[in-house]
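> structure, please.
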Amino acid sequence: MGTDSSLVGGVAESTDPETRAAFERRVDEQAERIRADIRSGRLDTDEFAVGMELEGYAVDDAGRLARVPEAVFDRADCGKELGVHNFEVNSAATTFDAAGIADQAERIRANVDAAASALGEVDLAPVLDAMWTIPPAEGTDAYLGSVERRDGVVVAENMRHHPRYVALDNEILERSDGSITLDVPGVSLSYPTILMESLATSIQPHLQIPDVETFPRYFNLALRTMGPVLSLSSNAPFLPADCYDDDPAVIDATPHELRVPVFEGSINADAPRDEGKVRFPDDVAQATDVVDRVVADETYAPVLADGDDPNTSPYRATIREYDHKRGVHWRWVRGVVGGHPVGTEPDGASLRIEYRPLPTQPTVRDTIAVQVLVVGLLRGLGTADHPLTELPWAAARDCFYDVVADGPDAPLAWVTADGDRTTDPETVYDELFAYARRGLRDAGLDDDTIDASLEPLERRRDGTVPSAWKKARVREAVADGDTLPEAVERMQRDYIERAGGETPFVDW
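Sure, this is the predicted structure:
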């Protein structure tokens, strides 16, 4: 069967009612086994563990968005994403101790270097950034909107031609009346594909929780840290330059984190914010809640996993339909079942938190700092029995979306160690870093290592964050006489020249 037939056939199989019914049966059966494993303690592990996913995109020698050739993925051992310009590197899980954190840093650096080397062989370069803004040669509209119909199936030219992605695209298009729209300050976009979602890239720290009985506490703490951590790391204030008219008012009006409305808008159609498939998750009362939510979530683009998958752990090989459905259970924090825990038997399994709201950072050092802050903070808050979970869920949600809009200028929401509500950023950041330090010390890191790891983020407390830097550079270029599109491109070329090196963002 040729590639074209495989795509069309894969979409047809995914939309077949019998496939959907069989898929749902398997998900139900696998979920029941997972619940039993949670209750029996099978997903308990010996210790905390950490990992990281990092997404980026490729550019040519003119700084324009570029397609990544297939050969690059084999050479660099990195993963593919929705857009043909995207790549992802992962650092495999390590123990959450001094040696493991050091190993994470080495692995992230090595994986980014490998991607850079493989891309360099085809005259391309990786960019560590949260949203591409210099379009490819044909322009943003042509790139994102180029589709064709093959036997009734919409195939986006610049989407990875994998049946899973194409089936997902077609299912969401059907639910969205054939058009994906985005309305943000200065821009109204509409495309016949979800490829707009590939504008955004992110980093996702992972924290394995050793005792599933405590998992709900860590999960609920994670929700309440999202806004404050994002306020230190926002990095996506602009869409591609050619999307804009020459209206400088956009600079102040545009959100600091366009990734969030782009992702939610690409997937959710007209669903209310708290009901869309991409959203701020609810609290959990027990670990099995994360399983129940995957089961109850709407099924998109089901695939029956027949045949062996050598790239998955023994445990996850038994829950492949559940795993597939969890993969499209898009929440800004997720519970992930089944990963192989560090240093245990081959058939071991775990339960971990995937922390998803954060944009890709400008450098590897900044990325490592974010990972260390997140995992240290969650561990420190959790082991100290900090009362942050007393912050109402709605306040945590509103804080997150306020930061999406206003970045470091947004009001924050927090409950202090004394049980007091506060919106004072200095108080919030004091506790944020104090409890991150506590969690890292509990993991065995010494104070000098902790200080060096957190410094690139701690120095952002005055509002010096990537999104604010980008807005300031664009504002300066407009004042120099550039049009808004010219100013966005000028800023981005400066960003690309600086990004990816060893100099942390705060020293730019």
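
> when you work out contacts or count neighbours from here on, use the C-alpha atoms and nothing else.
Will do.

> buried residues in stretch 230-241?
By neighbour count on 16 or more other Cα atoms under 10 Å, the buried set for stretch 230-241 is 230-241.

> any idea which of the residues you listed is closest to Ala142?
Pro240 (12.4 Å; Cα to Cα).

> mind putting the buried residues of stretch 230-241 into CSV with distance to Thr318 and secondary structure?
As requested, these are exported to CSV (distance: Cα to Cα, whole Å; DSSP: H, G, I helix; E, B strand; the rest coil):
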residue, distance to Thr318, secondary structure
Leu230, 35, helix
Ser231, 39, helix
Leu232, 39, coil
Ser233, 37, coil
Ser234, 38, coil
Asn235, 38, coil
Ala236, 38, strand
Pro237, 42, coil
Phe238, 42, coil
Leu239, 41, coil
Pro240, 42, coil
Ala241, 46, helix
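
> dump those into CSV; add distance to Val84 as well.
Listed next are the buried residues of stretch 230-241 as CSV, based on distance: Cα to Cα, whole Å:
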residue, distance to Val84
Leu230, 27
Ser231, 30
Leu232, 30
Ser233, 26
Ser234, 24
Asn235, 22
Ala236, 20
Pro237, 23
Phe238, 21
Leu239, 18
Pro240, 17
Ala241, 20
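
> looking at the residues you listed, which is nearest Val375?
Taking the buried residues of stretch 230-241 together and measuring to Val375 by Cα to Cα, the closest member is Leu230, at 14.2 Å.

> thought the closest one was touching Pro357?
Yes - taking Cα atoms under 8 Å as the definition, Leu230 is a contact partner of Pro357 at 7.3 Å.

> let's see this one next to it:
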Amino acid sequence: MGKDVEAVEISGEDRRQYREKVRRCLDVLARMLRESRFEFGRPHIGLEIELNLVDAAGDPLMRNTDVLDAIADPAWETELGRFNLEINVPPRELGGAGALEEEIRDNLNNAEDAARTVGASLVMVGILPTLRESDIHLENLSGNDRYHLLNQQIFAARGEAMPIVIEGAERLETAVESITPEAACTSAQFHLQVSPEEFAAAWNAAQAIAGVQVAVAANSPFLFGRQLWHESRITLFEQATDTRPDELKAQGVRPRVWFGERWITSVFDLFEENTRFFPALLPICSEEDPVAAFEAGETPTLDELTLHNGTVYRWNRPVYAVVEGRPHLRVENRVLPAGPTVADTMANGALFYGLLRYLADEDRPVWTRMGFSAAEENLHRAARLGIHAPLAWPDPDGRDHGDPTAARLVLRRLLPMAAEGLVRQGFDPGRRDRLLGIIEQRCAAERTGADWQIATVRALEERRNLTRPEALRAMMLRYIANMHTNEPVHTWPVEA
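I've put the predicted structure just below:
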């Protein structure tokens, strides 16, 4: 969840002052980077998981405020839709993350018990399969002022309804007049704290593996009753927050949900691009003078820069934050869907952290041998086809052997890299082998959450003659039962 704001009326003068403050913040960030004002010890990680609320039939339930009151835990927050919640897992050293899986399971089980007191259940899934088009309207946006102001500003920029068109196994074409469809996109967001000197390598590595991550973790095949992409969340999120009418698209104006367009040499590149390419959506100024704070030896919060950064939705987002008076930088990895289980989520995280460390350490990094556009194409190909997608990856012998499927690429080349990367960061060997073993077995079986959902709905339709809505509800109830076992998704049976 981004930084909260109060409901306000925004004027042209507000925008001018905000633009000036953002530029002053950017200047201060440049000075902080030059003067090495950042402290960094061992790498820390963090995790946010977005979840959906459903009723006893598996349909979306619009009661996140009631569920939050029942949970009564500050780690839990609202998300964009009234059928969403988010849990924020406290940061810890990567090498000391051994008990993380058990901690998350305990938190989710406690929250589930509380949610049931108000007739709700929690679901970790990339897109809730039972979500209907009739659920996506402004009244089902959460009451948080930030969300309503974002909705107002995005549609003021567009000046028209937002079309959503997805060509997959089936076709979806609709138009919406609020950003509520974005609430359908629920993710698991992994954070990694890095030093300024290592940031560019870490971000480049994260961009290079984004397609791999999405392919092996796809879990969003259904939207509004249609079977679309294996990870439909990627294209839905891109379209649901697009501030550009067709004329601006034709002029090459960048979209707010953005993969980027080049490898970087510094974290400054990303913040500078954000201020240069994207007008403010939430032009709200704080009282801090970032220059005065910096020159007084204080740590500036750079409020305007961080608020603006939170409205540019990069799949790997740079984060500047101040914790206990000390500034730090993080890569926020946003490509992964939530679920299906905590075990699957932790396995996805182990692959991400291990691969990122290994690739960032290479003498001849992968991004020096791979075009940036190839990395972006991998992301969208993976979203369409999932674990079966052919992905481009530079061959060590320099010869073109064709693009292997994501499953084969991970099994033959990337898993050993991830294992070595985790070793370098002090990850417990037993947990490493268990989590990467889940990825290995998932790839060998070629079954992600998306594959299981598609196969189960097909079986319910063909063997029991259920309609699509009936099959989706029945599948959803099986999904929830399997989710609570914490057995990885590749082991789930497909039953009618």
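
> quick one on the thing from earlier: which of the buried residues of stretch 230-241 of the first structure lies closest to Val187 of the first structure?
Leu239 (8.6 Å).

> now which residue in the first structure aligns to Asp303 of the second structure?
Counting by TM-score structural alignment, Asp303 of the second structure lines up with Arg320 in the first structure.

> how about Asp59 of the second structure?
So, by TM-score structural alignment, Asp59 of the second structure is matched to Arg64.

> test my guess that that match contacts Ile134.
Yes - between Arg64 of the first structure and Ile134 there is a contact under Cα under 8 Å: 5.3 Å.

> who has more neighbours, those two?
Taking other Cα atoms under 10 Å, Arg64 of the first structure and Ile134 do not tie; Ile134 has more neighbours (25 against 19).

> strands of the stretch 201-350 of the first structure, residue ranges please.
With DSSP state E, counting those that start in this stretch applied, the stretch 201-350 of the first structure shows strands at 202-208, 333-337, listed in chain order.

> the longest one: average distance to aligned residues in the second structure?
I take that to be strand 202-208 of the first structure. Mean deviation of strand 202-208 of the first structure relative to the second structure after superposition (mean Cα distance after the TM-score superposition for the first structure): 0.9 Å.

> give me the stretch of the second structure that that strand matches.
With TM-score structural alignment as the criterion, strand 202-208 of the first structure aligns to 187-193.

> and stretch 371-384 of the first structure, by the same measure?
So stretch 371-384 of the first structure is aligned with residues 349-362, judged by TM-score structural alignment.

> repeat for stretch 17-32 of the first structure
So stretch 17-32 of the first structure sits over residues 12-27 in the second structure, by TM-score structural alignment.

> and the matching stretch, what's buried?
Neighbour counts over stretch 12-27 of the second structure (16+ other Cα under 10 Å) mark 15, 18-19, 21-26 as buried.

> again, but for stretch 394-406 of the second structure
So, applying 16+ other Cα under 10 Å, buried residues of stretch 394-406 of the second structure: 394, 404-406.

> please apply the same query to stretch 151-159 of the second structure.
Of the residues in stretch 151-159 of the second structure, those buried (16+ other Cα under 10 Å) are 151, 153-155.

> what range in the first structure matches that stretch?
Using TM-score structural alignment, the partner range for stretch 151-159 of the second structure is residues 169-177.

> centre of the chain to the matching stretch, how far?
22 Å (Cα atoms, centre = their mean, to the nearest Å).

> what's it in contact with?
Stretch 169-177 of the first structure is contacted from outside by 11, 153-154, 179-180, 192-194, 267, 269-270, 300-301, using Cα atoms under 8 Å, 6 or more residues apart in numbering.

> how does it look with 10 Å?
For stretch 169-177 of the first structure, contacts defined as Cα atoms under 10 Å, 6 or more residues apart in numbering pick out 11, 14-15, 82, 152-156, 159, 163, 165, 167-168, 178-180, 191-195, 266-271, 299-301.

> what does stretch 24-34 of the second structure rub up against?
18-23, 35-38, 196-197, 266-268, 271-272, 275, 289-295, 299-306, 320, 327.

> which residue would you name as the spatial centre of the second structure?
For the second structure, Arg334 is the residue whose C-alpha lies nearest the centre (Cα atoms, centre = their mean; 2.5 Å).

> can you find the partner of that residue in the first structure?
By TM-score structural alignment, Arg334 of the second structure lines up with Arg356.

> quick one: contacts for its match?
Arg356 of the first structure touches 53, 202-206, 226, 330-334, counting by Cα under 10 Å, 6+ apart.

> how much space between it and Val229 of the first structure?
11 Å (Cα to Cα, to the nearest Å).

> quick one: contacts for Asp183 of the first structure?
189-190, 261-262, 265.

> in helices, which of the buried residues of stretch 12-27 of the second structure appear?
15, 18-19, 21-26 (DSSP state H).

> what does Gly439 of the first structure align to in the second structure?
Here Gly439 of the first structure is matched to Gly421 in the second structure, going by TM-score structural alignment.

> pull the contacting residues for the residue lying closest to Val147 of the first structure once chain neighbours are set aside.
Among residues not flanking Val147 of the first structure along the chain, Ala156 sits closest, at 4.2 Å (Cα to Cα, 6 or more residues apart in numbering). Contacts for Ala156 of the first structure were tallied using Cα under 10 Å, 6+ apart; they are 83, 143-149, 165-166, 169-170, 192-195.

> from Leu82 of the first structure, how far out is Ala156 of the first structure?
Applying Cα to Cα, the value for Ala156 of the first structure to Leu82 of the first structure is 10 Å.

> what is in contact with those two at once?
What both Ala156 of the first structure and Leu82 touch, as defined by Cα under 10 Å, 6+ apart, is the set 165-166, 169, 194-195.

> shared neighbours of Arg64 and Ile134 of the first structure, anything?
In contact with both Arg64 of the first structure and Ile134: 489, 493, using Cα under 10 Å, 6+ apart.

> can you map out the helices along the stretch 251-400 of the first structure?
259-268, 288-296, 320-327, 364-383, 393-406 (DSSP state H, counting those that start in this stretch).

> re the thing from before, can you put the buried residues of stretch 151-159 of the second structure in a markdown table and add secondary structure and distance to Ile454 of the second structure?
Output for those, formatted as a markdown table (DSSP: H, G, I helix; E, B strand; the rest coil; distance: Cα to Cα, whole Å):
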| residue | secondary structure | distance to Ile454 of the second structure |
| --- | --- | --- |
| Asn151 | helix | 32 |
| Gln153 | helix | 37 |
| Ile154 | helix | 34 |
| Phe155 | helix | 34 |
